[in-house]
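# predicted coordinates and the sequence they were generated for:
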Amino acid sequence: MTSTTRLTVAQALVRFLAAQYTERDGERTRLVGATWGIFGHGNVAGIGQALVEYADVMPYHQGRSEQAMVHAAVGYARQRNRLSAHAVTTSIGPGATNLVTGAALATVNHLPVLLLPGDVFATRPADPVLQQLEVPYAGDVSVNDCLRPVSRWFDRVTRPEALIPAALQAMRVLADPVDTGAVTLALPQDVQTEAFDWPEEFFAARTWTVRRPAADPGELAAAAAAVRAARRPLIVAGGGVHHSRAEEALGALAAATRIPVASTQAGKGSLRWDHPQDVGGIGHTGTATADELARTADLVIGVGTRYTDFTTASGTLFTAPGVRFLNVNIAPHDGHKLAGLPLIADARTGLEALAAALTAPAHRVEPAYVTEYTDDKERWEYRVDAAYEAEDADIRPTQPQVLGALDELVTEDDILINAAGSLPGDLHKLWRARSRDQYHVEYGYSCMGYEIPAAIGVRMAAPGRPVWALVGDGTYLMNPTEIVTAVQENVAITVIVLQNHGYASIGGLSAAVGAEGYGTAYRFRAGDGSFTGAPLPVDLAANAASLGMRVLRAKTVRDLRSALAEARGADTPTCVYVETETADRVSGAPPAQAWWDVPVAETATRPSAVAAREEYDRHVAARRRHL
């Protein structure tokens, strides 16, 4: 007879989660390492009580914003190479809908997070309950259904016994390198507290193997033949290189063949910046070196990349006649993009197999090609040096000069986190990544407000390593709440706030597309109603201090260098606040090296919009579909 234990659904779920593990390459780790939570009437008596009951086996972190809790969990999962994740529990209603943005970010970036939102009563004793959204045409719909399109797996547990298959499926998806993303188990608040006799086997330790599928021999032979036939091949390293821990395999292949390696935002750091074959970021935010190689490449070897719009410069970057694509990807959906030759395999396994196929006989690109991209890379580094350099240490720094000051200080131990604004472009072009995980820019969803909570998750996953959250004033205002969490738990992150009085990235884009920067500056209204008056008297440093952070203000480049050095050695959460010089007055980062399709008004009377449309038509004519 099977032995059973009588527990509530919530208690059973917490005990189950505490016994789940992943294993890859002999490394075994907890699949769900902790649970974040904000409690309300939809989860306080269920999951909340269960977390108290089993605090010895399930660590708990108190959040301030539901979206931010997901961001923290995502930062943790990325730093742990997707082998370990966090759960997030919320009440019903607004607590649940606040998860949607974070869930979308996780799913877009293929990063695991388990969402446990409370739900309305399954038994309908009162209808509607507090915060319940009534849907006139469907009695079984709740706000949690908003999470369906942004989740890789969704289930609503309306009976206790339904938890068993639902929980097992949830773990399967979290641990699957192809399907992983946000996983949602919606939990009606009455079901959470209902008791059931659970089979003891449900709580037994269970290990989920993270697979490394090998390449098909036929696809491998075709891939090797394509590489051997190419005269100007280019590798594009995406986030899958990091997820697979394929950096060494990529470096070995590049060194053996001398094929240059460009990187997407997610893939930057796949090779160190000073690796002979590393040519920097690619696409709209990429380097001149990488983008020129892309324009002349006859074979583009994508490794773990989704070929996003920025990477492909909206279909205008890869322009060589007859250019072909070879896609090493664990996901068939991405492996077949751009009508490419698919090599469906784990990135590390696929690269190792391809390298072996190119050794007998040994294959290398022509020396003239190596000389060409090496010289171009050297010229680009001069431009980086110029952007970083501050001839006068007693002036207000530009944004690139802030990065230059940080570049002088960091080692391979440091981790930089960013997601939105003008910083991703400057970082992708300029930052010299020193380790595989130093560069942490979330650009799949480019979500303002990601940086601070993600930094907390990263620091939890990598204790003892310096973690920097780089934010502009616009991003800071979106989501500073988890500063309180960092202070409460003494998570020693450093937040660098760059004050430029508005949305710098969108302001520049607005000017480029004929919208004249309208509504993008943080300024008082002028007499004509426009936002062109004096800057707002907002003191974000004082705000960070009011939330408990130690704050260092930097007015000049000299101040900044001192503040960064002091912050790096701090053992408490610290903010470095610096007001930057705007790029229209002082030279900043090099401009975009490739186009990005942002449609411009087809008819307009204002000269700026008319001129922008003419420029748009010129670029869009160069777009091609790779068939």
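That came in fine, so what should we check first? Numbers count the residues shown, from 1 in each chain.

# please make it C-alpha for all contacts and neighbour counts, starting now.
OK.

# Leu111 touches Val178, doesn't it?
No - proximity of Leu111 to Val178 does not meet the contact threshold set by C-alpha atoms under 8 Å, at 10.1 Å.

# do a quick rundown of the strands in the stretch 101-250 of the chain.
113-119, 153-156, 182-188, 195-199, 206-209, 233-237 (DSSP state E, counting those that start in this stretch).

# so Leu111 and Val178 - more neighbours on which side?
Leu111 (28 against 17; other C-alpha atoms under 10 Å).

# who's in contact with that one?
74, 77-78, 82, 180-182 (C-alpha atoms under 8 Å, 6 or more residues apart in numbering).

# which among the residues you listed end up buried?
Buried members of these, counted by 16 or more other C-alpha atoms under 10 Å: 74, 77-78, 82, 180-182.

# can you tell me which of these lies nearest to Arg383?
Nearest to Arg383 among the buried ones among the contacts of Leu111: Arg78, at 31.2 Å, using C-alpha to C-alpha.

# try this one next to it:
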Amino acid sequence: MSTIKLTVAQALVKFLDNQYLEVDGQEKKFVEGVFTIFGHGNVVGLGQALEEDSGDLIVRQGRNEQGMAHAATAFAKQNNRQKIYACTSSIGPGAANMVTAAGTATANRIPLLLLPGDTFASRQPDPVLQQVEHPENYNITTNDAFKSVSKYWDRINRPEQLMTAAINAMRVLTDPAKTGAVTLSLPQDVQAEAYEYPEEFFKKRVHHLERRPANQRVLAEAAQLIKEKKKPLLICGGGVRYSEAAAEFKEFAEEFKIPFGETQAGKGSIVWDHELNLGGIGVTGNSAANKIARDADLVIGVGTRFMDFTTASKQLFQNPEVEFIGINVCEFDAYKMDALPVTADAKLALESLTETLKEADYSSSYQNEIEEVKAEWLQESERLFNLEYNADNFTPEVAGHIDEVLTEFNADTESVLTQTAVLGELDKLLADDSIVVGSSGSLPGDLQRLWRPKKPGTYHMEYGYSCMGYEISGSYGVKLAAGDKEVYSMVGDGSYLMLHSELISSIQEGQKINVILFDNMAFGCINNLQMSQGMGSFGTEFRYRNQESGELDGCLIPIDFAASAAAYGVNTFTVKNIEELREAVKEAQKSEVSTLIDVKVLPKTMTHGYDSWWRVGVPEVAKKDSVKKAHQELENEIKKARQY
């Protein structure tokens, strides 16, 4: 057996450069490159290997470990999980920064390869800089924190261990049923140790994305169940997108006249104005999808995890005869909601079910219900797109607070913009192939309800983890995947303040992104939640501390986000009315570098719930009658929800 002497780091780089994925007969390079932030735990190990011979891997410098890992996640998501970037960090805080991103990738079922440095396997010297010591267990390091958020975790304590670890990493990363974050911890001394690796370890490896067919018995059961139902509803989940099954999903819906709602991950697989597309479903869904869901006697989830926002905390489906079918390549997800599990690739399962039901000449029994709810929602969405603030939209208690806030906000900003009106204008202004990116706050709800994808693949929402800070980092990763398409990060002021460092990376790399920053001087989404459950506004608006009362109830804190971003070399605009918004978007589209549009939007002007409910933990005991009332309402709603 011929061998080649390499360090662990050099061998890992060489191995990653030779990984390929075959999908439906098309072969592509799987590992595009490596995001790096170097420190003492990886710079002279993995860093040296990348400097000496990175092969065809593209090495990109990050600014924040969490941010670069979000960018890698977004890149993989936009590529339908068929291409990845690896991410390497130093030990300690650099590694710990990536834990949040690992959770984001795993929750969303997106492949993410993390290569954090680790303490010395030899334990000489000891303890090292940035080491967290555990006196009762010396095997524990910072990197053990990745275990709960990784689908595969390993620590390479000896050079020869790299081979099984690397192959297992690829096994998980390329498996659509198992994929998520994969963490290979690399002790800094081991990175530099050499070994005579078999040359065949570095051969070109082609991993095959095998489309799993459904069990014929289960398919027959599913077909029989559908035939017994009159008002089925499809749910288009992320699995439709990742399986590239949009055509099969659309054919299935059209052939049997079955309407469909969209999850955040599934939205955009099919254009918004398809006659059977009801739009977003669940807590952040609209009235069309939720009204049909309420009466459906069968729910067919395709590639969805049936998370609480999709099912309205299991309370959305009120027909006493309702049953569920779960079509999912992941068996764990297929069983949710006590569904008949069709554990299979979405494309193959839909093809088989279509063929079987065609033979039975099946069709749903909907009459005019679909057209009626769609027309009603279209009228409501147009109202929202042209919305001006009106205190009558809120309860008296909340409206009184809003009037005070709006007076103060308007004095600081002179803004007259509502959040939904801004989205309506952006819907008109952005090119049809532009990609919008979001993740957290009130914007995901507004976008799931109101955004109108006119081309497939132009809606990119991370909502499996709803991770604040993903938006700008994710937009950078999407841009790396999308090439010449314009990418727009839809981000709130709170999330922007948490993490926007990869905006600088986009400037460095010449990868233009557009940041639409919605500034309402608050964690507005959570402010809505607390006030809707009987609380006052507490700790969610951005206010100075009142030196007399000692509370955070002083004046609002105005921030000139455009001025701060301009210092990075970003083209910036501040917007307070529709005319300024139009001009800013027009100029941003001409720009060759990243842009930021600081949009001052009036608080409380986002969308709110439509025929749905979200279960949160309202206290059983409280001094305020409004909280007691909210708890009683919670108890009443729980009775309507499914228990499993």
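Done, it's in. A quick note: this is a predicted structure, and the numbers were derived from the prediction, not measured.

# got the strands of the stretch 101-250 of the first structure as TSV, with distance to Arg258 of the first structure columns?
Listed next are the strands of the stretch 101-250 of the first structure as TSV, based on distance: least, C-alpha to C-alpha, whole Å:
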stretch	distance to Arg258 of the first structure
strand 113-119	38
strand 153-156	42
strand 182-188	38
strand 195-199	57
strand 206-209	34
strand 233-237	10
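
# out of the ones you listed, flag the one nearest Val484 of the first structure.
Short answer: strand 113-119, nearest of the strands of the stretch 101-250 of the first structure by C-alpha to C-alpha, at 22.0 Å.

# in the closest one, what's buried?
Buried-residue list, strand 113-119 of the first structure, by 16+ other C-alpha under 10 Å: 113-119.

# the longest helix in the first structure is where?
helix 367-388 (DSSP state H).

# remind me what it packs against, helices and strands.
In terms of contacts (3 or more C-alpha pairs under 8 Å, 6 or more residues apart in numbering; DSSP states H and E), helix 367-388 of the first structure is packed against helix 288-296, helix 399-409.

# deepest-packed of the ones you listed, please.
helix 288-296 (a mean of 23; mean count of other C-alpha atoms under 10 Å).

# by contact count, what packs against it?
Helix 288-296 of the first structure packs on strand 278-281, helix 367-388, going by 3+ C-alpha pairs under 8 Å, 6+ apart.

# again, 6 Å this time
Helices and strands touching helix 288-296 of the first structure, by 3 or more C-alpha pairs under 6 Å, 6 or more residues apart in numbering; DSSP states H and E: there are none.

# any idea of the angle the helix or strand following it forms with strand 233-237?
Once the chain leaves helix 288-296 of the first structure, the next helix or strand it forms, by DSSP states H and E, is strand 299-303. Interaxial angle of strand 299-303 of the first structure relative to strand 233-237 (axes from the mean of the first three to the mean of the last three C-alpha atoms, to 10 degrees): 20 degrees.

# pull the residues that contact strand 299-303 of the first structure.
Contacts of strand 299-303 of the first structure with the rest of the structure, by C-alpha atoms under 6 Å, 6 or more residues apart in numbering, involve 233-238, 323-328.

# can you check stretch 9-24 of the second structure too?
Contacts for stretch 9-24 of the second structure (C-alpha under 6 Å, 6+ apart): 27-30, 45-46, 49, 191, 202, 204-209.

# show me which of those are buried.
28-30, 45-46, 49, 191, 202, 205, 207-209.

# of the contacts of strand 299-303 of the first structure, closest to Phe154 of the first structure?
For those, the nearest to Phe154 of the first structure is Gly238 (27.4 Å; C-alpha to C-alpha).

# check contacts around that closest one.
Per C-alpha under 6 Å, 6+ apart, neighbours of Gly238 of the first structure: 264, 266-267, 303-305.

# and Val513 of the first structure? What does it align with in the second structure?
Per TM-score structural alignment, the equivalent position to Val513 of the first structure in the second structure is Gln533.

# cool, and Gly238 of the first structure?
That one, Gly238 of the first structure, aligns with Gly237 by TM-score structural alignment.

# gap between the residue nearest the centre of the first structure and Asp140 of the first structure?
Geometric centre of the first structure, nearest residue: Glu442, 2.5 Å, by C-alpha atoms, centre = their mean. As judged by C-alpha to C-alpha, to the nearest Å, Glu442 of the first structure and Asp140 of the first structure stand 35 Å apart.

# cool, and Glu378 of the first structure?
Counting by C-alpha to C-alpha, the gap from Glu378 of the first structure to Asp140 of the first structure is 62 Å.

# those two: which is more packed in?
Glu378 (13 against 10).

# could you find the counterpart of the more buried one in the second structure?
Using TM-score structural alignment, Glu378 of the first structure pairs with Ala375 in the second structure.

# tell me how far that match lies from Glu382 of the second structure.
11 Å.

# please apply the same query to Val422 of the second structure.
From Val422 of the second structure to Glu382 of the second structure the distance is 12 Å (C-alpha to C-alpha).

# can you check Cys330 of the second structure too?
For Cys330 of the second structure, the distance to Glu382 of the second structure - C-alpha to C-alpha - is 38 Å.

# looking at the two, which one has more neighbours?
Set Cys330 of the second structure next to Glu382 and count neighbours by other C-alpha under 10 Å: Cys330 wins out with 24 against 14.

# for that one, give me its contacts.
So Cys330 of the second structure contacts Ala177 (C-alpha under 6 Å, 6+ apart).

# also the one 4 residues further on?
Taking C-alpha under 6 Å, 6+ apart as the criterion, Ala334 of the second structure is in contact with 326-328, 341.

# which of the buried residues of strand 113-119 of the first structure lies closest to Gly350 of the first structure?
Closest to Gly350 of the first structure, out of all of these and judged by C-alpha to C-alpha, is Val113, at 26.7 Å.
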